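1. Got a sequence here, can you model it:
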Amino acid sequence: MNTRRTRHTAILLKNGKVLVAGGSDRHSCVFSSELYDSKTGNWTSTGNMSINRCEHTMSALTNGKVLVAGGDTSFVEIYDPTLGIWTTIERMHTTRLGHTASTLADGKLLVAGGETDSAEIYDPLTGNWTVTDRMHRQRYQHIAAVLTNGKVLVAGGSEVDYEGITNSCELYDSSAKMWTTTREMSHRRMQHTALVLANGKVLVTGGYDDTRKYLKSAELYDPLTETWTTTGNMSFPRAEHTASLLRNGKVLVSGGLAKNLIRYSTELYDVATGIWTVGNNMNHVRTFHTATELENGDVLVAGGSEGDKSAELYVSPKKTLATINKINNLSNGYKAPVTKKVLNKDGHNNTIGSNKYS
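-> Presented below is the predicted three-dimensional model:
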């Protein structure tokens, strides 16, 4: 990338490019944004946001534009991929940091928490924010997942910073405009991940608990019974990691933090067996990075680790050959482009256009 970033956001645009915005460059939060073109493997700068942002949210709207909200502010702006510019819109009612944003079935956006128990909804048709029912507790660095029944599951998080870490969960019903409590997770967690699987269940992994312990446990939420069941543990404890659902149905987990150790390891979860297997290591350690699935099923991992510029691809295991711009470290420090790498059955990580040569 052109800028060092951690605690940033990334999203796949309708044109196939990936938009990355904000984050910390190791010294402060930034307002810059850039685009990754998977066809060329190159990064290009695009319009700047109006303010610096970290721990904000990024959401795709039905019209192809992208909405960014919060980041220790109530300011909101929209990115137009056609024009390459950001436009500020009506502010949220509450300043938010480490919150969640979920796209509802009707195209509206539910924003919840962020060192508060409040929630509000953005309507793209009117451009207005409306305050909705409050959650049952204050949440920060929690997760939110849109279930197949249209409800939104919110789980875990802390009240502020690392205080008040919880295992409590609740559901938002957009038709009733209400939050209701549901079963608690087995572990208190913050900085964890959540993915909706093809079978409709939600897989939650890792995180940091109230005993100052990094977790390797994972559990599944079943919307039909509203219950949690434990599943196989990851090989390594991790928080501030990413989780991606691959085209073959497996889940890829990458990077993260455990005590003073920033990880470059990855693991794959087999939904059918509930077992984790260790995958190929990334080329860089990463925490608070982003992982974005591309149109071809590959996963673009970018930034993290105290504001790293580098990015790399996890190539989909469905393909046996990939032609991408790979960068290898040679003994003299020079990095040479390589193409056509044969992949193993679990895919392969390839460093791409990092603009980092030291």
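
2. Please make it C-alpha for all contacts and neighbour counts, starting now.
-> OK.

3. quick one, helices of this structure?
-> Applying DSSP state H to the chain gives no helices.

4. in it, which residue is closest to the centre?
-> residue 290 (5.5 Å; Cα atoms, centre = their mean).

5. so it sits right up against residue 302, yeah?
-> Yes - using Cα atoms under 8 Å, residue 290 is in contact with residue 302, at 5.4 Å.

6. follow-up on the earlier one: roughly how far apart are the residue nearest to the centre of the chain and residue 154?
-> 20 Å (Cα to Cα, to the nearest Å).

7. likewise residue 112?
-> 9 Å.

8. From residue 103, how far out is residue 150?
-> Noted for residue 150: a distance of 10 Å to residue 103, by Cα to Cα.

9. Neighbour count: those two, which is higher?
-> Applying other Cα atoms under 10 Å to residue 150 and residue 103 shows that residue 103 carries more neighbours, namely 20 against 16.

10. what sits against that one?
-> Neighbouring residues of residue 103 by Cα atoms under 8 Å, 6 or more residues apart in numbering: 59, 109-110, 146.

11. Most neighbours among these, which one?
-> For those, the largest number of neighbours (other Cα under 10 Å) sits with residue 110, at 23 neighbours.

12. Give the burial count for the residue nearest to it when sequence neighbours are not counted, as a bare number.
-> Nearest residue to residue 110, sequence neighbours excluded (Cα to Cα, 6 or more residues apart in numbering): residue 121, at 4.6 Å. Per other Cα under 10 Å, the neighbour tally for residue 121 reads 21.

13. Now the second one, please; I'll put the structures next to each other:
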Amino acid sequence: MGLPPLENVTWLLLRVTGEGIHPPIERVAPVDLRPEDVPAVPPGPGRVLEARGYTDEPFFSGQVVSVGRSAPFEMPAEGGPAEPVRVVLRRVETWVPLEDAQRPGECLHLTEPRAGHTATLLKDGRVLLAGGFQVDGSGNAETLASLEILDPGGRTLSFLPGAGGGAARRAFHTATLTPGGGVLLAGGEVSQAGVAVPLRSAGVWDPVTEEVQGFELAWARSRHGAAMDSGGRVLLAGGVGEAGALVPEPEGVDPQALRGFSVPQALPRLGASVSAVQEGQRVAVIGGSDGTALVPEVLTFAFDGATFVPEATGARLRQPRRNAALAPFAGQRLLVVGGYGSPEAPEINGNALPMSEVIDWSAAVPRVSEGPSFVARGDVCAEALSAGRVFVAGGRRQDPASFKLVSSGLVEQVIPTASETSAVLGQPPLASARYLHTCTPLPDGSVLVTGGLDDSLGSPVIQESALIYMPVPRD
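-> From the prediction side, this is the model:
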């Protein structure tokens, strides 16, 4: 379980942040905290109480070794918050498995090991894990239909073996949080007699009933990308369709109406990256392969009242790539991380890339510039942290002896600097290498990593772990 959060902690720095609180309200107190040591919280919405554990007095020789933050809460003008404010301290710069609240001292494991699944942060701070696959004793993939709800703060896991008529076995699908708090599960594939069969099915998981309401898409697609615009509409782009052919065009989805709608634009892509940009006014489709060549163009789609309409931005990647990761990066910039520099399947010609690119959306024409360098790999996860930082973990790298792609446990963090390229800091690696995993930023500033596939030692092993990493604060 690692060191307890208060191990070697002698002092606490308590901070209150929120709307209109500049600078943060801070108070230093001994570790044996008393109620009167907690600073007064001004009335207003979005208040956050943070605690940092130090080995000695903060601002002198003390080193921060643990951090915890509450969920945002509203402080009324009179009385206290509507619910108790909870702060969970976590050790910094170390991978810690979640402890099972019902079995103190034991680790919390996924009920079913899974890879190729999705993990979606819900509005109440819980995380919905959906689908994926595991490997049987003969090495064959078994597609999962189950859902699991992980509560990182409460340290509990709820297993949902079936979620109503809209649930389906699916892996390599997309999951998108809807404005109403549900989760849109779209497409994916199921393994049948060793053959991957793309799915036309989609559904919206309801957090109240914990069931999925299903509907059909126009196109069967798997291994695609998805992003939601500011109006709550989702664009599905790229992917593999029936008979292994690339899906020829995107499709829009209205999750509230439980229906898809046509997007008549030729866009066969595999390994393209999809993200909302410009505060959700547009959805960008970046890179990918058209089956024969890598596509450098950066294309955006905007909703015109009836469907998503493509817009040529004129922007092009400096290094065309597929299977890259995207993360918001310091303002209206988007960081494009890693991927593969060949249009073929990575297993045929991996060519993992070490460089990244930055797309600046603040101008009328997006500007593409060189980004920081990473250890070469593709299929990484990249997630935005506070203060413009980006967390990058796992993926696949080329083995120096065999040149084959193998899973990686490397972890890096991008720190914005005065220069355009910024700085990349190596972080403690994952104990088990993995790709096809998930990374989820949590409200307290930590990152949750679940599942994934480890083939670094030969035979594939599907992970069942749920790990937490808390970066060191930079403010």
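
14. which position in the first structure aligns with residue 260 of the second structure?
-> With TM-score structural alignment as the criterion, residue 260 of the second structure lines up with residue 129 in the first structure.

15. Excluding chain neighbours, give the residue nearest to its match in space.
-> Leaving aside its chain neighbours, residue 129 of the first structure sits nearest to residue 122 (4.5 Å; criterion: Cα to Cα, 6+ apart).

16. residues near the one you found, how many?
-> Residues within reach of residue 122 of the first structure, counting by other Cα under 10 Å, total 21.

17. Surely it touches residue 130?
-> Yes - between residue 122 of the first structure and residue 130 there is a contact under Cα under 8 Å: 6.6 Å.

18. quick revisit: contacting residues around the counterpart of the residue nearest to the centre of the first structure in the second structure?
-> In the second structure, the residue matched to residue 290 of the first structure (TM-score structural alignment) is residue 438. Counting by Cα under 8 Å, 6+ apart, residue 438 of the second structure makes contact with 117-119, 381, 448-452.

19. mind putting those in JSON lines, neighbour count and distance to residue 156 of the second structure included?
-> Below are those laid out as JSON lines (neighbours: other Cα atoms under 10 Å; distance: Cα to Cα, whole Å):
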{"residue": "117", "neighbour count": "27", "distance to residue 156 of the second structure": "19"}
{"residue": "118", "neighbour count": "27", "distance to residue 156 of the second structure": "18"}
{"residue": "119", "neighbour count": "26", "distance to residue 156 of the second structure": "15"}
{"residue": "381", "neighbour count": "24", "distance to residue 156 of the second structure": "24"}
{"residue": "448", "neighbour count": "22", "distance to residue 156 of the second structure": "14"}
{"residue": "449", "neighbour count": "22", "distance to residue 156 of the second structure": "15"}
{"residue": "450", "neighbour count": "25", "distance to residue 156 of the second structure": "14"}
{"residue": "451", "neighbour count": "30", "distance to residue 156 of the second structure": "16"}
{"residue": "452", "neighbour count": "28", "distance to residue 156 of the second structure": "20"}
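
20. quick one on the thing from earlier: settle it for me: which of residue 112 and residue 154 of the first structure has more neighbours?
-> Each of residue 112 of the first structure and residue 154 has its neighbours counted (other Cα under 10 Å); residue 112 has more, 29 against 25.

21. What is the aligned counterpart of the more buried one in the second structure?
-> Under the alignment by TM-score structural alignment, residue 112 of the first structure pairs with residue 237 in the second structure.

22. and the spatially closest residue to its match that is not a sequence neighbour, how many residues sit next to it?
-> Excluding the flanking residues, the one nearest residue 237 of the second structure by Cα to Cα, 6+ apart is residue 250, at 4.5 Å. By the criterion of other Cα under 10 Å, residue 250 of the second structure has 26 neighbours.

23. Over to the one 5 residues further on?
-> The criterion is other Cα under 10 Å. On that basis, residue 255 of the second structure has 24 neighbouring residues.

24. now the one 5 residues further on
-> Burial of residue 260 of the second structure is recorded as 21 neighbouring residues (other Cα under 10 Å).

25. Ok, residue 363 of the second structure next?
-> 8.

26. go on, residue 232 of the second structure?
-> Neighbour tally, residue 232 of the second structure, other Cα under 10 Å: 16.

27. For it, which residues are in contact?
-> 178-179, 254-255.

28. redo that, cut-off 7 Å
-> Contact partners of residue 232 of the second structure, counting by Cα atoms under 7 Å, 6 or more residues apart in numbering, are 178-179.
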